[in-house]
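Trainee: what's the 3D shape of this:
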Amino acid sequence: MRSDSLDDAVLATLARLTAGLSPSSMIQAMTAWWTSLACSPAEQSRCMTVTFQLMLDHWEGRDREPTDTRFSDRRWHGWPWLTMARTHETATQWWEQVTRIDGMPDHAREQMSFYARQWLDLLAPSNLLATNPHALGKAMETLGGSLHQGWLLALEDLREAATADPTPKDMALTPGAKLATTPGQVVLRNHLVELIQYAPTTSKVQAAPVFIVPSCIMKYYILDLSPHNSMVRWLVDQGHTVFMVSWRNPDAADAHLTFDDYVRQGVLEPLALIHALCRQPVHLVGYCLGGTFAAVAAAALAREHPPQPVTPLAGLTLMAAETDFSEPGEMGVLIDEAQVKMLEAMMGSQGFLSGRQMAGSFQFLHARDLVWARRTQRWLLGEETAGNDLMAWNADVTRLPATMHSQYLRRMYLDNALANGRYRFEGRPVNLRDIRAPLFVVGTEKDHVSPWRSVFKIHQLADVPIRFVLTNGGHNAGIVSEPGHAHRHYRWGDTASDGARPTPEQWLQQATACEGSWWLAWSDWLTQRATGPEVAPRHPDSSAGLGAAPGHYVHVRYAD
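Mentor: Below you'll find the model as predicted:
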């Protein structure tokens, strides 16, 4: 066995023991922190000052109610529980300040802060029955009933983790039942996608069709959930002809599919068919990684020359999608050379990154809410979380092919090739400055996957008019923001193609604040860029016999 093959085998085995986290990366961050602190007397002095100040604040505020929502129940406000809660809050504040040492590399500083938070979340007194007065109080009130129910729920969770059964818990919340029910037809099927055309509901439709490319990291129907919060259904009801791709869930035989394959088969091939069917420029829309695919496709189209057919774009919409990965937020904490090499070894041994492994990464990023808070509610309080459409979608995980995922991590996160003008699509360079279609770009205030300031960097990469919208909510809930949903608001602002490119802070000062859903502003923007008068509704052709929406690919699940 070659040495590199042996290394990959060891790394793949180690990855399964560490949930895919690289010990090398973690040790490098800890070493950078320790050596930077040891070589900086000024930082040592600052840390000592921080320690004494926090100890004093802790003592003076020993009777102050905790601000952490994990300790909001009234039972935490008495002795000794209040002392435990306040001590945990003080420890969190201390680590937040002492892990940020001047002289450390930025990546190491972010890693140390992140790992400290994970460790503190693990040690939170709310996680244990003996130190959680809320759970103890409920156990006494129910005469042990909550503990019995919590035990049953814990067994259910452990059994589910051991069997990796891909069957949805609630069969009513599956695509084609209560989810992804917008009527339509599959009009194209290739190795990677099914293209769905949705049936019109209005007497006239806009001339330019809307083509949506969701992320392949999860199933497409995040944008077609229940009828009341389906983006697709809402767009159709506004008089838009809507197409959307449903990504195939890959298997081990797809290990060598590339990033370019996803752009070509998932965006450009469907786009050419849509243009042929509608004979109009197309509004191309990308969400999350689908937005990165769409941006590459739009740049590739801009460089095409006859005899290759050119598909004109009426506009390009990017929703929570990064094109510059220099500041990727919390996702970047887990992505460096050592971490990517470990992931590549793990994927090389199986041909893909499994849905469970991908979900585990997101859970680790948000362990406080997705792991510990959920276990506290279920195991300690005996309260079963009520299922809903978003939770059902979140549990419907997908795989990523080994080669494509490796290229994505290296080209985008490590090399930032698309923003730096070094990305090559099918062997030829592409540049986002070649895009000529106007841009509508959406960021969300609480996005930990695609931070809005990172999404905002498209202003420095494209020389076209840009309307940027910042909406409240996170990566999913901020995008699925249907009209009528309570407590929704957004801000928007335009930047001309020849205007000065603002910083995020400058944009915030000038942006217009609005109440309600950003979908309304988007539909108006799409309509304002009409490529012609309204036309007769376009009904999907079922003669190809590819089946009705939601298609076949969306139902493929694996027990891994």
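Trainee: could you use CA atoms for every contact and neighbour count after this?
Mentor: Fine.
Trainee: flag every buried residue along stretch 288-307.
Mentor: Neighbour-count burial for stretch 288-307, with 16 or more other C-alpha atoms under 10 Å as criterion, is recorded at 288-302.
Trainee: neighbouring contacts of that stretch?
Mentor: Stretch 288-307 is touched from outside by 213-217, 262-264, 267-268, 284-286, 310-311, 313, 316-323, 418, 425, 430-436, 450, with contacts defined as C-alpha atoms under 8 Å, 6 or more residues apart in numbering.
Trainee: try it again with 7 Å
Mentor: Contacts to stretch 288-307, defined as C-alpha atoms under 7 Å, 6 or more residues apart in numbering, come from residues 213-216, 263, 267-268, 285-286, 310-311, 318-323, 430-432, 434-435.
Trainee: residue ranges of the strands in the chain, please?
Mentor: 184-189, 193-198, 210-213, 242-247, 282-287, 313-319, 352-353, 400-401, 424-425, 428-429, 439-444, 466-471, 489-495, 512-515 (DSSP state E).
Trainee: to compare against the first, here's another:
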Amino acid sequence: MSGAWTPSPAGRREAGRIADALASAGLSAEALRDAVLARLGREEREMLAGIAAYRRHPYRRALPDPPVVWEEGATRLLDHGGTGPAVLFVPSLVNRAYVLDLAPGHSMLRHLAANGARPLLLDWGSPGAVERRFGLAEHVARLERALDSRALRRTPLVLAGYCMGGLLALAAALRRPDRVRALALLATPWDFGAGRPSPPPALLPRFAPLLQDGVLPVDALQAAFAAADPWGVARKFRAFAALPPESERARLFVALEDWLNDGVPLAAPVARETIGGWYDENRPTRGDWRIGGMAVDPAALRRPAFVALPDRDRIVPPASARALAARLPAAETHVAAAGHVGMVAGSGAEAALWRPLLGWLRRLGRPRRGARADAA
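Mentor: A predicted model of the protein is given here:
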């Protein structure tokens, strides 16, 4: 028949192997087909039931924003209160910042504030007309201006970056060592070739046609993240369908799913620098990534560092983040038994990250045996 699919020789051999295995077990190819179709139909119904249950779930995020102590353009600095060392959290540019303050019982920032730290959150917001022209250097410059704001300029503070926010925090720490006493990097990539085919296929040409109106649209970003685990969407909604709607696990699922669906577009210059410069050319590892003419070299950071590596991270391969820890002269590495988002907001986040991070913050005030003077 014209246009019919013709199996390759390897495909025909594999089909023959399967047919022989079925025959030796007393099964027919038709029985296998029927069993596969029945399972696929059942899983599809379970997935659709999970999506419907998510859409009708009554949970809505109701946490009020903490006070805004500085703002510029679309960016706000939120003070979560507390006493102790000031820690400025720098989130990614591609998701909403409130994943670090997700819901009661699932807010890393409120947990830290209640346990001896003073966390602040740099909320980048959604790029407006000004931010759509920003590259990475302009975002780092804005972070530096936040460091110099009246709310923060009294003493050096701890800078903490999550995901790509960690790379922005690293650049700022190198440029402004007078304002940063230590650096925490949470699921922060460095070697963008780790865990990928060599040589990896170029990504920027695939995304370039989507850079509409000065941004990479949210839908394109969502599709890229979903591609990291193609079967994950169906799997998670099937699991959600089996949860009691009133359970804490169901509420957390909805909170996280709402956050995932509440994305922000990425400014086109940032998309070109990150997709082309980071993923395609691996400039950070090659030593070619610069901010304002200054090479972003972790080996030049003479400050204590805490590097958290989620061991089940599909967004930032652990090997990518581990390469960053290896470049830092005074890094303490923590392996978190969690995924990329679960580490900061999941049901096990307190044990996986919050308590270890607090422990490191408390140890900062104590001298480390064998520490170099210039690393303090």
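Trainee: next, the TM-score between them, please.
Mentor: Once superposed, the chains reach a TM-score of 0.79 (TM-score structural alignment, normalised by the length of the second structure), with 353 aligned residues with a C-alpha RMSD of 4.1 Å.
Trainee: re the thing from before, farthest pair in the buried residues of stretch 288-307 of the first structure?
Mentor: Of all pairs drawn from these, the greatest distance, 21.5 Å, lies between 288 and 302 (C-alpha to C-alpha).
Trainee: so which residue is dead centre in the second structure?
Mentor: Per C-alpha atoms, centre = their mean, the C-alpha nearest to the average position across the second structure is that of residue 163, at 4.4 Å.
Trainee: excluding its backbone neighbours, what's nearest the equivalent of it over in the first structure?
Mentor: In the first structure, the residue paired with residue 163 of the second structure is residue 288, using TM-score structural alignment. If the residues on either side of it in the chain are set aside, residue 288 of the first structure comes closest to residue 321, at 4.2 Å by C-alpha to C-alpha, 6 or more residues apart in numbering.
Trainee: so the one you found makes contact with residue 285?
Mentor: No. Using C-alpha atoms under 7 Å, residue 321 of the first structure is not in contact with residue 285, being 10.3 Å away.
Trainee: of these two, who's got more company?
Mentor: More neighbours sit around residue 321 than around the other of residue 321 of the first structure and residue 285, counting by other C-alpha atoms under 10 Å; the figures are 30 against 24.
Trainee: okay, buried residues for stretch 145-155 of the second structure please.
Mentor: Of the residues in stretch 145-155 of the second structure, those buried under the neighbour-count criterion (16+ other C-alpha under 10 Å) are 146-147, 152.
Trainee: so what's residue 279 of the second structure up against?
Mentor: Contact analysis of residue 279 of the second structure by C-alpha under 7 Å, 6+ apart lists residue 192.
Trainee: recalculate using a threshold of 8 Å.
Mentor: For residue 279 of the second structure, the contacting residues are 192-193, 203, taking C-alpha under 8 Å, 6+ apart as the criterion.
Trainee: what's the match for it in the first structure?
Mentor: Aligned counterpart of residue 279 of the second structure in the first structure: residue 413 (TM-score structural alignment).
Trainee: equivalent analysis for residue 80 of the second structure, please.
Mentor: Going residue by residue (TM-score structural alignment), residue 80 of the second structure aligns to residue 198.
Trainee: tally of neighbours for the residue nearest to its match when sequence neighbours are not counted?
Mentor: Across the structure, with C-alpha to C-alpha, 6+ apart as the measure, the residue nearest residue 198 of the first structure apart from its sequence neighbours is residue 184 (3.9 Å). Using other C-alpha under 10 Å, residue 184 of the first structure is surrounded by 22 other residues.
Trainee: any idea how far residue 354 of the second structure is from the counterpart of residue 230 of the first structure in the second structure?
Mentor: Residue mapping for residue 230 of the first structure onto the second structure gives residue 107, with TM-score structural alignment as the criterion. Counting by C-alpha to C-alpha, to the nearest Å, the gap between residue 107 of the second structure and residue 354 of the second structure amounts to 10 Å.
Trainee: same thing with residue 152 of the second structure?
Mentor: Computed as C-alpha to C-alpha, the residue 152 of the second structure to residue 354 of the second structure distance reads 23 Å.
Trainee: with residue 186 of the second structure instead?
Mentor: Remark: distance between residue 186 of the second structure and residue 354 of the second structure (C-alpha to C-alpha) = 11 Å.
Trainee: of those two, give the one with the bigger neighbour count.
Mentor: Set side by side, residue 186 of the second structure and residue 354 give different neighbour counts by other C-alpha under 10 Å, the larger being at residue 186 (27 against 19).
Trainee: was I right about that one contacting residue 311?
Mentor: No. With contact defined as C-alpha atoms under 8 Å, residue 186 of the second structure does not reach residue 311; the gap is 12.0 Å.
Trainee: which residues does the nearest residue to residue 238 of the second structure once chain neighbours are set aside contact?
Mentor: By the measure of C-alpha to C-alpha, 6+ apart, the closest residue to residue 238 of the second structure outside its immediate chain neighbours is residue 47, 4.5 Å from it. For residue 47 of the second structure, the residues meeting the contact criterion (C-alpha under 8 Å, 6+ apart) are 234-235, 237-238, 241.
Trainee: most neighbours of all those residues, which one?
Mentor: Within the contacts of residue 47 of the second structure, most neighbours by other C-alpha under 10 Å means residue 237, with 22 neighbours.
Trainee: you'd agree that one is up against residue 50?
Mentor: Yes. Look at residue 237 of the second structure against residue 50 with C-alpha under 8 Å: they come within range, at 4.6 Å.
Trainee: relative to residue 239 of the second structure, how far out is residue 305 of the second structure?
Mentor: With distances defined as C-alpha to C-alpha, the gap from residue 305 of the second structure to residue 239 of the second structure amounts to 37 Å.
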